[in-house]
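> one predicted model, sequence on top.
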Amino acid sequence: MGAGRHSAGVWGGKKVGIVVAVGIAVGSWFYNAIKPPPPKICGSDGGPPVTATRIRLKDGRFLAYSESGVPKEKARFKIVFSHGFGGSRSDILRAAPELIEELGVYMVGFDRAGYGESDPNPKRSLRSAVSDVEELADALELGPKFYLAGFSLGCHAVWASIKYIPERLAGVALVAPVVNHRWAGFPKDLAKEVYKEQQVGDQWSLRVSYYAPWLLHWWMKQTWLPTSTVIKGTVPLPNKLDLQKHIESIENGTSEMKKKLATQQGLQESFYRDMKVMFGKWEFDPMDLKPTPFPVHLWQGDEDGLVPVRLQRYICSRLSWINYHELPETGHFLSSVPDFGDGVLRTLLLKSSST
């Protein structure tokens, strides 16, 4: 009997050991499976070459930028531009050269952290986005105040700048700013209704970005899981001009080329960190922002297939101090609208400076 108990005890111990070993093996496999690859930093061994002008930030990272317009020493207006998802430092407010010269406009676009030739930031956040904007403006000696504009997802840096550095801003332009459905200021019924109108893959991508950001890189790699239609390039575009622009960019190769340049240091450092910051848990709700001493303008197309116009309208109804400009029969890519950039500059700079 004693020997039997001993054998049973040994076998029981072995079973526990096997279970623990299997658990460790599975855990190790899963950890390695969800762990993103290291970034290919520009200028490092095996990394992309450095071709852009860059500044060194206080934390040691490099930030790439591109200047346009009149020389900043002669500029009457100085604008920093925050590009959207998949964009780059070359993205700015496109306007007629004659108007830029007439108004005396200097613009600087920059690769946001992890994009293009700007170093990745493993601690990316709303505050770090603001810090990058402010440090760039200071390094280029743009003065105590400057104008700030952003497009689409890049507007998270604009909202955060309104929150954290209002004393540095002379005026703000938000162009088709992306919305986080989980901002507390939205009525729950409205946010839920609009959320469910999205493609299933987009719903799940936003859900993972919010609840399990550590899983996002793995999730987006799985072809059998519902993932972002924006990244896959299959997002429905109800506006005819948007759809035409999308098809043309695929056919002429510009879409693939832009994506390759934007993500050359790694999808994790550009696209996925963007999603984690934009659709994750915000430190503040934009709808709680107080009226600003500077003008804020927001442009939105009523046929935008990426940013729900109903949520944008609600934000601007709550923030009545925002000058809301809704364009009829217009989609997300507002730069395709004839003379759009000219109108933004005239509105932001001339009307703002006269108030």
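Happy to help now that I have it.

> could you use CA atoms for every contact and neighbour count after this?
Noted.

> just checking, G280 touches W214?
No: look at G280 against W214 with C-alpha atoms under 8 Å: they stay out of range, at 11.2 Å.

> who has more neighbours out of the two?
When G280 and W214 are compared for neighbours, G280 comes out ahead with 22 against 15, by other C-alpha atoms under 10 Å.

> chain neighbours aside, what residue packs nearest to the more buried one?
Nearest residue to G280, sequence neighbours excluded (C-alpha to C-alpha, 6 or more residues apart in numbering): Y210, at 4.2 Å.

> then P308?
V194 (7.2 Å).

> what comes up buried for the host helix or strand of the one you found?
Assigned by DSSP states H and E, V194 belongs to helix 188-196. Across helix 188-196, burial judged by 16 or more other C-alpha atoms under 10 Å covers A191, Y195.

> ok now the helix or strand following it, how far from the chain's centre?
Following helix 188-196 in sequence order, the next helix or strand is helix 200-211 (DSSP H and E). Distance of helix 200-211 from the chain centroid (C-alpha atoms, centre = their mean, to the nearest Å) equals 15 Å.

> which other helices and strands contact helix 200-211?
Of the remaining helices and strands, those touching helix 200-211 by 3 or more C-alpha pairs under 8 Å, 6 or more residues apart in numbering; DSSP states H and E are helix 216-221, helix 229-232, helix 273-279.

> repeat the analysis, applying 10 Å as the threshold.
helix 188-196, helix 216-221, helix 229-232, helix 273-279 (3 or more C-alpha pairs under 10 Å, 6 or more residues apart in numbering; DSSP states H and E).

> here's the one I want to compare it with:
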Amino acid sequence: MDDTSAGDGTLLVTTPDGRELEVLDGGDAAGFPLLLHGGTPTAAVRYRPLDEAAARLGLRLVTYSRPGYGASTPRPPTLDGPRVAEDVADVVTILDALDLDEFLTLGWSGGGPRALACAALLPARCRAAGTLAGVAPYDAAGLDWYAGMGPENVEDFTTAAQGRAAYEELLAQSLTPLFTATADDVAAAFGGVLTPTDAAAMTGDFAAWTAETFRRAGAQGIVGAVDDGLAIVGPWGFDLTDVRVPVAVWQGRQDAMVPYEHGAWLAAHVPGAEAHLFEDEGHVTLIAQVDVVLADLIRLAGLAGPGQG
């Protein structure tokens, strides 16, 4: 597909249906491709520690703004609502535009289901997948989906489950503090979903990047976040039992955004998944372990190490 470059590693890639996707290309330009799926809300904004970690490990870091975020064209609403699996078609478009074949993938928080979708639906191309504090399916059998979740996220997802109209009304009010937050006040904007463990990590460069990411995510208003939330609580459009590539599940108990039990459930239900479950990690603090997470992903994929593949 046609693509244009902004000269800073940001590309606009055109999909077969005429939409544009905002793509950020970094890390080791000659490295093995790693596709990162950000959380909710999210946008493709460079984070130097992550970019440098990927480069150290010989990974080409590719991420993108999902439809409705940043400069990525929203998808037209459908009667069935958005599906996580729909993002896999966009992933294929991006990979093909960058002339990339096989890849690794990592999804953080709301990006976790997208990484699992790649593992299930692109087994010939996806060598390994990881979820980092990723959500479990809304209809997960035996999981109390809201147990341990902060009140803001409980309200968010219960409203999403009521449908688009109610969810749009809520997000029009609740996301304004996040979309306008500065590095100095982003922690307060999270409210009760930020545990003390995570609040201690929401400082410095990470807080600045988080604030910039939220501002970029809200460039078109709430449309991207609405579709993200609806996709998470709706049918994902693929079956976890179809996953046949290596998967790692990373989760901390000090997490009120995506509770620990989500990670434990995924580790038990994704075929062959390796569990990395911690008592003392939160939603944010796991990012500080990115070198370990990415090195483990390389191992799972059977790659020899930095620069290989």
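Sure thing, it's come through. Bear in mind that the values here come from a model prediction, so they are computed numbers and not experimental data.

> mind checking the TM-score on these two?
Aligned and superposed, the two chains score 0.79 in TM-score terms (TM-score structural alignment, normalised by the length of structure 2); 282 aligned residues with a C-alpha RMSD of 3.2 Å.

> about what we covered before: shared neighbours of G280 and W214 of structure 1, which are they?
Common neighbours of G280 of structure 1 and W214, using C-alpha atoms under 10 Å, 6 or more residues apart in numbering, are V208.

> pull out the buried residues from stretch 241-252 of structure 1.
Buried positions in stretch 241-252 of structure 1, judged by neighbour count with 16+ other C-alpha under 10 Å: L241, D242, L243, H246.

> so which of those are in helices?
L241, D242, L243, H246 (DSSP state H).

> trace the third one over to structure 2, please.
Residue pairing (TM-score structural alignment): L243 of structure 1 is matched to A199 of structure 2.

> the strand or helix carrying A128 of structure 2 corresponds to what range in structure 1?
Assigned by DSSP H and E, A128 of structure 2 belongs to strand 126-132. Aligned by TM-score structural alignment, strand 126-132 of structure 2 corresponds to residues 169-175 of structure 1.

> so how far is the matching stretch off the chain centroid?
Worked out by C-alpha atoms, centre = their mean, stretch 169-175 of structure 1 lies 16 Å from the chain centre.

> can you check stretch 3-11 of structure 2 too?
21 Å.

> and S82 of structure 1, how many neighbours does it have?
By the measure other C-alpha under 10 Å, the count of residues near S82 of structure 1 is 29.

> wait, the residue nearest to G280 of structure 1 sits on M278?
Yes: under the criterion of C-alpha atoms under 10 Å, Y210 of structure 1 makes contact with M278 at 9.2 Å.

> so what sits against both of those two?
Residues touching both Y210 of structure 1 and M278 (C-alpha under 10 Å, 6+ apart): N180.

> surely the match of L243 of structure 1 is in contact with A256?
No: taking contacts as C-alpha under 10 Å, A199 of structure 2 lies outside contact range of A256: 11.3 Å.

> need the residues touching each of the two.
V193, G282, H283.

> tell me the one of those nearest G134 of structure 2?
Comparing the shared contacts of A199 and A256 of structure 2 against G134 of structure 2 with C-alpha to C-alpha places H283 closest, at 9.3 Å.

> what's near enough to touch the alignment partner in structure 1 of the closest one?
Structural correspondence for H283 of structure 2 with respect to structure 1 (TM-score structural alignment): H332. H332 of structure 1 is in contact with 151-152, 175-178, 237-239, 241-242, 299-308, counting by C-alpha under 10 Å, 6+ apart.

> out of these, which are buried?
In terms of neighbour count (16+ other C-alpha under 10 Å), the buried residues within the contacts of H332 of structure 1 are 151-152, 175-178, 237-239, 241-242, 299-308.

> show me these that map onto helices.
The helices, defined by DSSP H, take in L241, D242 from these.

> the buried ones among the contacts of H332 of structure 1 in strands, which ones?
Counting by DSSP state E, the buried ones among the contacts of H332 of structure 1 place F151, V175, W299, Q300, G301 in strands.

> of all those, which two lie farthest apart?
F151 and G301 (12.6 Å).

> what sits in contact with each of the two?
Here F151 of structure 1 and G301 share the contacting residues V175, A176, H332, F333, L334, scored by C-alpha under 10 Å, 6+ apart.

> against E135 of structure 1, how distant is the second one?
Going back to what we said before, that points to A176 of structure 1. The gap separating A176 of structure 1 from E135 of structure 1 is 25 Å, by C-alpha to C-alpha, to the nearest Å.

> and for E141 of structure 1?
On the measure of C-alpha to C-alpha, E141 of structure 1 and E135 of structure 1 end up 10 Å apart.

> ok, the most centrally placed residue in structure 1 - contacts?
For structure 1, L153 is the residue whose C-alpha lies nearest the centre (C-alpha atoms, centre = their mean; 3.6 Å). Contact analysis of L153 of structure 1 by C-alpha under 10 Å, 6+ apart lists 82-87, 175-180, 274-275, 277-279, 307.
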